[in-house]
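Enquirer: need a structure here:
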Amino acid sequence: MSAELRTPTVADAEAIAALMAACFTATFGHLYDPADLASFLDGLTLERWRTELADPAFAFLLAEVDGVGVGFAKMGPHSLPVEPAGPMIELRQLYLLGSQQGSGLAARMMDRVIATARDRGAGELFLSVYVDNVRARRFYERYGFEEIGIYTFMVGNHADEDHLMRLAL
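Expert: Below is the predicted model of the structure:
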């Protein structure tokens, strides 16, 4: 039962949307008023996923076990409040179902994310991570990401504090 990594297509939008909702809710859902969580997730429409999957400015990765999605990563153009030194890309999401955490799959995904960023000519890879998500921060730090600032991430009307992180490629 080994995981496969592949580049998804627009046809995978429903699977990615479901993964995002499941992973985000499992990891962070307890932090928010249900209305804020619903507002955030409702903004991640299927049409939005389809549009981004079709847009060459974005790069996606889908992890599957036995043909069923268990995780995904999404990279996209500059949106965070950072000042890149040159060509850059952002890791917007990297999510993995709890059943796959600790399996080594996240590392395989991150290796592919970094390779994709380099292949696209990026000199820097940026991301934001929730300040209390210590496990994720340690994961990114193992790859050489460094904290460069603070970012306010909105979930409905709730403001979270995220660390901005940068990896020189």
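
Enquirer: okay, CA-based contacts and neighbour counts for the rest of this
Expert: OK.

Enquirer: and the residue lying closest to residue 65 once chain neighbours are set aside, how many neighbours does it have?
Expert: Spatial nearest neighbour of residue 65, excluding adjacent residues (CA to CA, 6 or more residues apart in numbering): residue 3 at 4.6 Å. A count of nearby residues for residue 3, using other CA atoms under 10 Å, gives 20.

Enquirer: cool, and the one 10 residues further on?
Expert: Other residues near residue 13 number 21, with proximity taken as other CA under 10 Å.

Enquirer: what's near enough to touch it?
Expert: 46, 49, 50, 53 (CA atoms under 8 Å, 6 or more residues apart in numbering).

Enquirer: Serialize those residues to JSON lines and add fields for distance to residue 106, neighbour count and secondary structure.
Expert: As requested, those are exported to JSON lines (distance: CA to CA, whole Å; neighbours: other CA atoms under 10 Å; DSSP: H, G, I helix; E, B strand; the rest coil):
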{"residue": "46", "distance to residue 106": "24", "neighbour count": "16", "secondary structure": "helix"}
{"residue": "49", "distance to residue 106": "21", "neighbour count": "17", "secondary structure": "helix"}
{"residue": "50", "distance to residue 106": "24", "neighbour count": "18", "secondary structure": "helix"}
{"residue": "53", "distance to residue 106": "21", "neighbour count": "22", "secondary structure": "helix"}
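
Enquirer: Could you also give me the structure for this next sequence, so I can compare it with the first?
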Amino acid sequence: MIRIRKAETADAESLALIGEQTFRETFGAFNTKKDMDEYCTKNFGTRIQQNEIADKNKCTLFCESDNRIAGYVQINLNAAFGAVADTSQAEIQRFYIVKNLHGKGAAQALMNAALDTVRRLNIKHVWLGVWEKNLRAIAFYKKFGFEQIGEHVFLLGSDPQRDIILHKTF
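Expert: As a prediction, the model looks like this:
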């Protein structure tokens, strides 16, 4: 059974673990160990996650399957992308589901919860960056009505990578 819940400060260690696990599952085969280690150290420590959960401009939701954390989404509630003129914007900053649940409804449930959160806050635009080579993710986001509006460089360790910017209006 899939359950979505809001992360609390006490979840910081779990968030750090699932964050690193899913990031490595998604990108480890395409990047050097050094770049992966550098990125994970800078982004997935327990203290870092405590700060992100406590940040009033962020919302972190967990996806649980059989009472285990199976993924998460972090939404930056105050993140403007320059190509969108309206200031009512949110960014889906991170969106990850464990690999063994891909295609089993967990990602759909989590995305629906993320979009519902944004809508409830009367935010009119949501955007995200996705690696140009992650075709499965791009197709998934497009099923939810996201459309490409730009691109930017995402630095993974020492490797500059091209992210496609996708956008959805409510």
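
Enquirer: picking that back up, just give me the match in the second structure for the residue nearest to residue 65 of the first structure.
Expert: Taking TM-score structural alignment, the alignment pairs residue 3 of the first structure with residue 2 from the second structure.

Enquirer: For that match, give its distance to residue 68 of the second structure.
Expert: Per CA to CA, to the nearest Å, residue 2 of the second structure is found 10 Å from residue 68 of the second structure.

Enquirer: cool, and residue 142 of the second structure?
Expert: 28 Å.

Enquirer: Among the two, which residue is more densely surrounded?
Expert: Taking other CA under 10 Å, residue 142 of the second structure and residue 68 do not tie; residue 142 has more neighbours (14 against 11).

Enquirer: does that one count as helix, strand or coil?
Expert: In three-state terms, and counting by DSSP: H, G, I helix; E, B strand; the rest coil, residue 142 of the second structure is helix.

Enquirer: Doesn't residue 17 of the second structure belong to a helix?
Expert: Yes. When three-state DSSP is applied, residue 17 of the second structure is found to be in a helix.

Enquirer: Now do it against residue 40 of the second structure, distance only.
Expert: Taking CA to CA as the measure, residue 17 of the second structure and residue 40 of the second structure are separated by 10 Å.

Enquirer: So for those two, which residue has more residues nearby?
Expert: Each of residue 17 of the second structure and residue 40 has its neighbours counted (other CA under 10 Å); residue 40 has more, 19 against 16.

Enquirer: helix or strand for that one, which one?
Expert: Element membership of residue 40 of the second structure [criterion: DSSP states H and E] is helix 33-43.

Enquirer: who does that helix touch, helix- and strand-wise?
Expert: Counting contacts by 3 or more CA pairs under 8 Å, 6 or more residues apart in numbering; DSSP states H and E, the secondary-structure elements packed against helix 33-43 of the second structure are strand 147-156.

Enquirer: And the strand it packs on against the first structure, how far off on average?
Expert: Once superposed with the first structure, the aligned residues differ from strand 147-156 of the second structure by a mean of 0.7 Å; criterion: mean CA distance after the TM-score superposition for the first structure.

Enquirer: quick one: that strand to helix 33-43, angle?
Expert: Using axes from the mean of the first three to the mean of the last three CA atoms, to 10 degrees, the direction of strand 147-156 of the second structure lies 100 degrees away from that of helix 33-43.

Enquirer: The residue nearest the centre of the second structure in helix, strand or coil?
Expert: For the second structure, residue 94 is the residue whose C-alpha lies nearest the centre (CA atoms, centre = their mean; 1.5 Å). Recorded secondary structure, residue 94 of the second structure: strand (three-state DSSP).

Enquirer: what's near enough to touch it?
Expert: The neighbourhood of residue 94 of the second structure, defined by CA under 8 Å, 6+ apart, consists of 72, 73, 74, 75.

Enquirer: do residue 10 of the first structure as well
Expert: Under the criterion of CA under 8 Å, 6+ apart, the neighbours of residue 10 of the first structure are 49, 50, 51, 53, 54.
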